[in-house]
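Asks: Return atomic coordinates for the entry below.
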Amino acid sequence: MLNTLSLGAHRLSSGTELPALDIAYATFGQLAPDGRNAVLVTHGYTSGPSMLVPGHHVAESSWAPLLGPGRPLDTDRFFIVCSNMLGSSFGTTGPNTTNPATGRPWGPGFPAITLEDIVAVQHRLLQQLGVRHLRAVVGPSYGGWQALQWALSFPDMVDAVGSLVSGLTHPKGLSAESTRQRFADHPAWNGGWHYGDARMTDMLTELRRQTLRSYGLETLFEARMPDPAQRQAAMDQACRQWAERFDPNSMVTLAAAAERFDVRDRLSEIRARLLFMVCTTDAIFPPDPVVRALLDAVPAPLRYRELDSPYGHMASGVEWPRLEDDLRWLLDPPAAT
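Replies: Presented below is the predicted three-dimensional model:
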């Protein structure tokens, strides 16, 4: 299910050229002969293209129950693509991949990127796969930003976008510098050249534990595992598995891209049908009356939802049964009367 495609050289919006670009992705279902039945699912800040693949921990398998014949992400009707972001750590070119000029990881020298760059790379992937049109782009958190950027970068290619537990710009506190400072004083960081030092895995494991607690993961584990020891062991395992794969330089790179993302003044340009969902207990993207008022500028059909859930930023994965009607609305709009 997971694949990697080499796309050759790629010029970023800054003018910098990546000499080689690989992108990791998963596909489900069959592409129609006309190439117009595709749905792009976009993932979050520190997750990857396995969010539709069963059997992983919470973030990676979070939307797997929504996929399959007759499900909202209906593999009998749609060609579903989930790609790893440019700059991430799960098979797409980023700081942890080899710089052909040096033979070592790009590390902290990876070029600066933007949301426009991330979406442009996805667009190249879809072209190579034969996709000519998208029924929708939909994703949670950072994936919601990608969906909104798709509506702006390729307005003629996408019918609908879904931005879930997300926002119109980056939240306070998310910046490249603040992210870098979280690592700077650790002895394993070495100015970003931490590769091969196991102490960084230990630090990332603890960082992941703190982050998922703030997202509401403990509430989920308490509901699923009453035994405290079993619950702690499961959380520790999930956090370490992630830490062994994720590069903190990717966190810095993607945080820098997020700093540049702000669509608040461009909502009137969105022509795609829009699903915008927030969670009442999300500490990162809480319901905001200012955001709700700004969304009125969208000229396309809009469905705004406030999901009342105790699961905070994890709600779009944990509460997947409550997403079904909205996803069906996104993919199958009511017939005009």
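
Asks: From now on I want contacts and neighbour counts done on CA atoms only, so please keep to that.
Replies: OK.

Asks: Hmm, residue 25 is touching residue 81, no?
Replies: Yes - using Cα atoms under 8 Å, residue 25 makes contact with residue 81 at a distance of 7.0 Å.

Asks: Please point out which parts of the longest strand along the chain sit buried.
Replies: When the chain is parsed with DSSP state E, its longest strand is strand 17-28. Neighbour counts over strand 17-28 (16 or more other Cα atoms under 10 Å) mark 18, 21-28 as buried.

Asks: neighbours of residue 250, just the number please.
Replies: Residues contacting residue 250 under the criterion other Cα atoms under 10 Å number 22.

Asks: Assign it to helix, strand or coil.
Replies: Under DSSP: H, G, I helix; E, B strand; the rest coil, residue 250 falls in the helix class.

Asks: To compare with the earlier structure, here is another sequence to fold:
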Amino acid sequence: MTKPFTTAAVVGAGTIGLSWAALFAGHGLRVRITDPRPDLAEAVAEALDAAAGQLAAQGLDVDGLAERVHIAVDLADAVRDADVVQENGPENVDFKRELFATLAETAPAHALLLSSSSAIPATAFTDSIEDAGRILIGHPFNPPHLVPLVEVVPGERTSDASVGRAVDFYRFVGRVPVVERKEIPGFVGNRLQNALSREAIHLVEQGVVSPAELDTVMVNSLGLRWATVGPFLGAHLGGGPGGYRHMAEHIGVSMRQMWDSLGRPEQTPEQTEQLVTAVEDAYGSRSYTDLSQERDTKQIAVLSALNSTTSTTSTKKETLS
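Replies: Next comes the predicted model:
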């Protein structure tokens, strides 16, 4: 029988780590968090306070939320009783190699060792670790207590049992895990994001649109569509009754002709400075707190609408059956 999840260690208390801690605690787990930052206690308290209402909006019981999160004395103290360790350290191979070697030695033998790595595959930093079978990627999207996706990416030596248990864990905390069959830098989500960002930068550099105008295009078209169906189902529906086949044979021809003209911005220091300035001109007058709160409020509204639609569809199917 699989050991139940009762205790989670969060290693690294940046934006992602603090969000994980709030999510785990919101699902009733005991959380032990560690980070060398001197303001750790204050950062944890502030993050939990900010997330409480958002977790409650997801139907979670936030009474006693702060009492379930404990500041660990050090790394060993953080992981000593953990069923799951979620690492959120720097995107650096050498750092992760050293940290996971330590985690493999100090965490309980049954504990899953998960990395929030945004681009580095597990195999890259587990080559010298004997107990690599329980190490794998659990890459979220920011902030993970709101955005459901977790990319579960096993390394070459990750055991099937660990993959299955990671999926069970992320489902336990209300996420949507997707297991990816091959390791590739950046995984799936960030590669898609970077491909779109590259063209977005190109369009701004070429003076086609401003950063704010490009965001307006995305929010009112592709972002809206993809939030409900994704690129492939969107294209399948775009082909009408003929589906994706019709799209590929007709409209797809003109779309493919565009591929060679897609931008490859060089992003020299001068170009980078121009782009940064343009983005700051668009959004710099508002604080990070204000912008992120607005983002999260909208994100909750979208998720609520999607969940409501899913529930209604499921109810109709049950009624018809």
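
Asks: where does the TM-score land?
Replies: Taking TM-score structural alignment, normalised by the length of structure 2 as the basis, the two superposed chains have a TM-score of 0.27; 148 aligned residues with a Cα RMSD of 6.6 Å.

Asks: Tell me the helices and strands packed up against the longest strand of structure 1.
Replies: Using 3 or more Cα pairs under 8 Å, 6 or more residues apart in numbering; DSSP states H and E, the elements in contact with strand 17-28 of structure 1 are strand 2-11, strand 79-83.

Asks: Give me the helices and strands touching the helix or strand following the last one, please.
Replies: Following the chain from strand 79-83 of structure 1 toward its C-terminal end, the next helix or strand by DSSP states H and E is strand 98-99. Of the remaining helices and strands, those touching strand 98-99 of structure 1 by 3+ Cα pairs under 8 Å, 6+ apart are strand 104-105.

Asks: Helices of the stretch 101-250 of structure 2, start to end?
Replies: Ranges of helices in the stretch 101-250 of structure 2, per DSSP state H, counting those that start in this stretch, are 160-172, 189-205, 211-219, 222-226, 230-238, 243-249.

Asks: Please list the residues outside the shortest one that contact it.
Replies: Outside helix 222-226 of structure 2, the residues that touch it by Cα atoms under 8 Å, 6 or more residues apart in numbering are 218, 234.

Asks: got the buried residues of strand 17-28 of structure 1 as JSON lines, with distance to residue 121 of structure 1 columns?
Replies: Shown next, in JSON lines, are these (distance: Cα to Cα, whole Å):
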{"residue": "18", "distance to residue 121 of structure 1": "11"}
{"residue": "21", "distance to residue 121 of structure 1": "9"}
{"residue": "22", "distance to residue 121 of structure 1": "9"}
{"residue": "23", "distance to residue 121 of structure 1": "8"}
{"residue": "24", "distance to residue 121 of structure 1": "11"}
{"residue": "25", "distance to residue 121 of structure 1": "12"}
{"residue": "26", "distance to residue 121 of structure 1": "15"}
{"residue": "27", "distance to residue 121 of structure 1": "16"}
{"residue": "28", "distance to residue 121 of structure 1": "20"}
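
Asks: of those residues, closest to residue 199 of structure 1?
Replies: Residue 199 of structure 1 has its nearest neighbour among these in residue 24, at 27.3 Å by Cα to Cα.

Asks: quick one: the closest residue to that closest one other than its chain neighbours from residue 118 of structure 1, how far?
Replies: What sits nearest to residue 24 of structure 1 in space, not counting adjacent residues and going by Cα to Cα, 6 or more residues apart in numbering, is residue 4, at 4.2 Å. Distance check for residue 4 of structure 1 against residue 118 of structure 1: by Cα to Cα, to the nearest Å, it reads 16 Å.

Asks: now do residue 19 of structure 1
Replies: 16 Å.

Asks: do residue 11 of structure 1 as well
Replies: Taken as Cα to Cα, the span from residue 11 of structure 1 to residue 118 of structure 1 is 12 Å.

Asks: ok, how many other residues are close to residue 245 of structure 2?
Replies: By the measure other Cα under 10 Å, the count of residues near residue 245 of structure 2 is 14.

Asks: for residue 224 of structure 1, that is, sorry about that
Replies: By other Cα under 10 Å, the residues close to residue 224 of structure 1 number 10.

Asks: likewise residue 153 of structure 2?
Replies: By other Cα under 10 Å, 28 other residues sit near residue 153 of structure 2.

Asks: ok, now residue 302 of structure 2?
Replies: Burial measure for residue 302 of structure 2: 15 neighbouring residues, criterion other Cα under 10 Å.

Asks: And for residue 8 of structure 1?
Replies: 10.

Asks: just residue 290 of structure 1 next, same as before
Replies: Neighbour number of residue 290 of structure 1 under other Cα under 10 Å is 8.

Asks: which residues of the stretch 201-337 of structure 1 fall in helices?
Replies: 217-224, 228-243, 248-259, 289-294, 315-318, 324-331.

Asks: burial of the nearest residue to residue 122 of structure 1 once chain neighbours are set aside, as a residue count?
Replies: In this structure, residue 122 of structure 1 finds its nearest non-sequential neighbour in residue 83, 7.1 Å apart by Cα to Cα, 6+ apart. When neighbours are defined as other Cα under 10 Å, residue 83 of structure 1 has 28 of them.

Asks: same check, this time on residue 4 of structure 1
Replies: Other residues near residue 4 of structure 1 come to 15 when the count uses other Cα under 10 Å.
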